[in-house]
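Chemist: got a structure for you, letters missing:
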């Protein structure tokens, strides 16, 4: 591991997706700018991505951009989702180190200097690992833990537990990430897939500074499905085993019926047992078709090769 030159002045890029975050935007810039200004031997840029906000978020971003030349605002043409907005910001970031960051300030900006210190020691990726998640509800903590267990059990790519999008990536890691062509992007998995020398720092997550989360239970469920189907084919393969088990039981049951008929004669067929078997097998088949459909749907989206995002306009201080 080769340490970086301690006399070099580094450019740090903070990439921040914004979606209806007008309540927290001003506090975000106050806290983040204070931390970034005090990092030794470094300059910085804040790449803000307005992901189709319908409130006054863009106005707050443009005001910050007009006041600070180190703030860049990328205004997307509509709401493309956090993963696409993060991709847009990472694509536009010019820094030697790039840090995806949430606008709600639950991940503390004070952890950024520790990440930069680790990066300067020679690591390409520095994960921000949540030491505890007491600010989340019990249901969210439980379902998150279940997701990590299931995903890492069925996928060859292991996602670090309790590590979100908050991390530092070197320019080499960012350039590798930008080579991945997926349209449907599960960023936690893509971050893990590229590899590179990785370490982590722990931090305590804070309550949201203002506003409300934009992720409902339904969105989180779909996000989990996206993650599991993006990096594993086991959900498809498992239906081969399910079919084999059912076929084996069917063969055993048919052998039992033949023997019973030879010994006791022919019984009157039972309607209840027939309809139960038909409904059970029909349900199993529909579940299997649904899993196949999830993969076919993703193939359909990828085959169209639409862009991940569309930029309406990029704002910098000189343009305002």
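Modeler: Right, received. Where do you want to start? The shown structure was predicted, so the numbers you read here are calculated from the model rather than taken from an experiment.

Chemist: When you work out contacts or count neighbours from here on, use the C-alpha atoms and nothing else.
Modeler: OK.

Chemist: what's the helix or strand for the residue lying closest to residue 51 once chain neighbours are set aside?
Modeler: Leaving aside its sequence neighbours, residue 51 sits nearest to residue 79 (CA to CA, 6 or more residues apart in numbering; 4.8 Å). Remark: residue 79 resides in no helix or strand, with elements defined by DSSP states H and E.

Chemist: for residue 79, what are its contacts?
Modeler: 19, 51-53 (CA atoms under 8 Å, 6 or more residues apart in numbering).

Chemist: buried set for stretch 118-129?
Modeler: For stretch 118-129, burial by neighbour count (16 or more other CA atoms under 10 Å) applies to 118-120, 122-129.

Chemist: Could you do stretch 76-85 as well?
Modeler: 76, 79, 82-85.

Chemist: Tell me which two in the residues you listed are the farthest apart.
Modeler: 76 and 83 (12.8 Å; CA to CA).

Chemist: Can you give me the buried ones in stretch 63-76?
Modeler: Residues 64-66, 70-76 are the ones in stretch 63-76 that count as buried (16+ other CA under 10 Å).

Chemist: Equivalent analysis for stretch 217-230, please.
Modeler: Quick answer for stretch 217-230 (16+ other CA under 10 Å): 224, 226-230.

Chemist: Break down the chain into its strands, ranges please.
Modeler: Taking DSSP state E, the strands of the chain run over residues 10-18, 42-50, 71-76, 97-100, 125-132, 163-170, 198-204, 311-315.

Chemist: For residue 153, state which of the buried residues of stretch 118-129 is nearest.
Modeler: Of those, the one sitting nearest to residue 153 (CA to CA) turns out to be residue 129, at 19.9 Å.

Chemist: what's the spacing between the closest one and residue 187?
Modeler: Distance, residue 129 to residue 187, using CA to CA, to the nearest Å: 16 Å.

Chemist: Next one: residue 64 from residue 316, what distance?
Modeler: Relative to residue 316, and taking CA to CA, residue 64 is found at 10 Å.

Chemist: this is the other structure I want to compare:
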């Protein structure tokens, strides 16, 4: 198999037919008849699965991986990659905001530069002011906390060599940040500027973005735990310095250091820090708990694939 195209389905019914037609045209130009289109149904509540099965019956190149429920976009993508058999793997979203026609330019770049991955980055981040600002602080905070410089405004679409893809799916984590894994896997990766379309408003609220940031950082780095140690040491140094100052004043001025308000403020400060630190530790403990149980990150209910 020369090429595998992998995509996920969730509320994708309006796009499936057009997506399959356009992807098939690009795949045929790239690999002749030696390709497959893997659609992972991530527990979509609409009729995406039925439409995908219709595409499979009409075109045996279309492979359907039906998950038992909704596991999330990132886990569905990893499941699809695990089922890919191609020498090259083209990962792309099915909502047509990312163009199937990018395959041609990605393949040309990969051939010219002999690299393992060509991935898309937005020339200008799509969406309104909220989308652009939150995207900027997401990558900025991630880099500040973890020290890892992820490509900014990266999209899902990427063309990968099989050796890269096989290394990527070796990550057997239950809670993961897939953009971090793309970067962590290494190999020779090149960015291709693209213009992503926007068919609708983003469904990611500020709360969702904060949750994603917390999950991304704690899944990819232990920096917050190290940060807790240094903050604790800093507080200890200031506390010792204040104690020394209070003793000095008491011995020299023969009067105690006053300040009931500052005392209460200090108690609230330390109490808040302790609770927040316990919360950070709790997040990591919960991830250890999830990983220790070794539950599968997705469950496949059925696979529709043509016979060999």
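Modeler: In hand now; what should we look at? Predicted model only: the values in this text are computed from it and were never measured.

Chemist: got the residue ranges for the helices in the first structure?
Modeler: Remark: helices assigned in the first structure by DSSP state H are 22-37, 57-67, 82-92, 112-120, 138-154, 171-177, 187-193, 217-230, 234-264, 271-304.

Chemist: And the residue nearest to residue 51 of the first structure? What does it align with in the second structure?
Modeler: For residue 79 of the first structure, the aligned position in the second structure is occupied by residue 70, per TM-score structural alignment.

Chemist: Relative to residue 300 of the second structure, how far out is that match?
Modeler: For residue 70 of the second structure, the distance to residue 300 of the second structure - CA to CA - is 11 Å.

Chemist: Kindly report the same for residue 218 of the second structure.
Modeler: 27 Å.

Chemist: Pick out whichever of the buried residues of stretch 76-85 of the first structure sits closest to residue 305 of the first structure.
Modeler: Closest to residue 305 of the first structure, out of all of these and judged by CA to CA, is residue 84, at 14.1 Å.

Chemist: Quick one: residues contacting the closest one.
Modeler: 185, 308-309.

Chemist: One more pass at 6 Å, please.
Modeler: Residues in contact with residue 84 of the first structure (CA atoms under 6 Å, 6 or more residues apart in numbering) are residue 308.

Chemist: how about residue 294 of the second structure, what's its partner in the first structure?
Modeler: So, by TM-score structural alignment, residue 294 of the second structure is matched to residue 305.

Chemist: Tell me the residue in the second structure aligned with residue 114 of the first structure.
Modeler: Using TM-score structural alignment, residue 114 of the first structure pairs with residue 105 in the second structure.

Chemist: Near its match, how many other residues are there?
Modeler: 13 (other CA atoms under 10 Å).

Chemist: I'd like to know how far the nearest residue to residue 160 of the second structure once chain neighbours are set aside sits from residue 37 of the second structure.
Modeler: Distances taken as CA to CA, 6+ apart put residue 117 closest to residue 160 of the second structure, at 4.6 Å, once the chain neighbours are dropped. Using CA to CA, we find residue 117 of the second structure at a distance of 19 Å from residue 37 of the second structure.

Chemist: Quickly note the distance from the closest residue in space to residue 173 of the second structure that isn't next to it in sequence to residue 72 of the second structure.
Modeler: Among residues not flanking residue 173 of the second structure along the chain, residue 291 sits closest, at 7.0 Å (CA to CA, 6+ apart). Residue 291 of the second structure is 17 Å from residue 72 of the second structure, where distance means CA to CA.

Chemist: if we can go back for a sec, right, and out of the buried residues of stretch 76-85 of the first structure, which lies closest to residue 154 of the first structure?
Modeler: Of all the buried residues of stretch 76-85 of the first structure, residue 83 has the smallest distance to residue 154 of the first structure: 22.2 Å, by CA to CA.

Chemist: check contacts around residue 304 of the second structure.
Modeler: Here residue 304 of the second structure is in contact with 63-64 (CA under 6 Å, 6+ apart).

Chemist: Counterpart of it over in the first structure?
Modeler: Correspondence of residue 304 of the second structure to the first structure, assessed by TM-score structural alignment: residue 315.

Chemist: can you pull the contacts of the counterpart of residue 47 of the first structure in the second structure?
Modeler: Matched by TM-score structural alignment, residue 47 of the first structure corresponds to residue 38 in the second structure. Neighbouring residues of residue 38 of the second structure by CA under 6 Å, 6+ apart: 5-6, 63-64.

Chemist: Now tabulate the residues you listed in CSV and tack on distance to residue 256 of the second structure.
Modeler: Shown next, in CSV, are the contacts of residue 38 of the second structure (distance: CA to CA, whole Å):
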residue, distance to residue 256 of the second structure
5, 74
6, 71
63, 78
64, 76
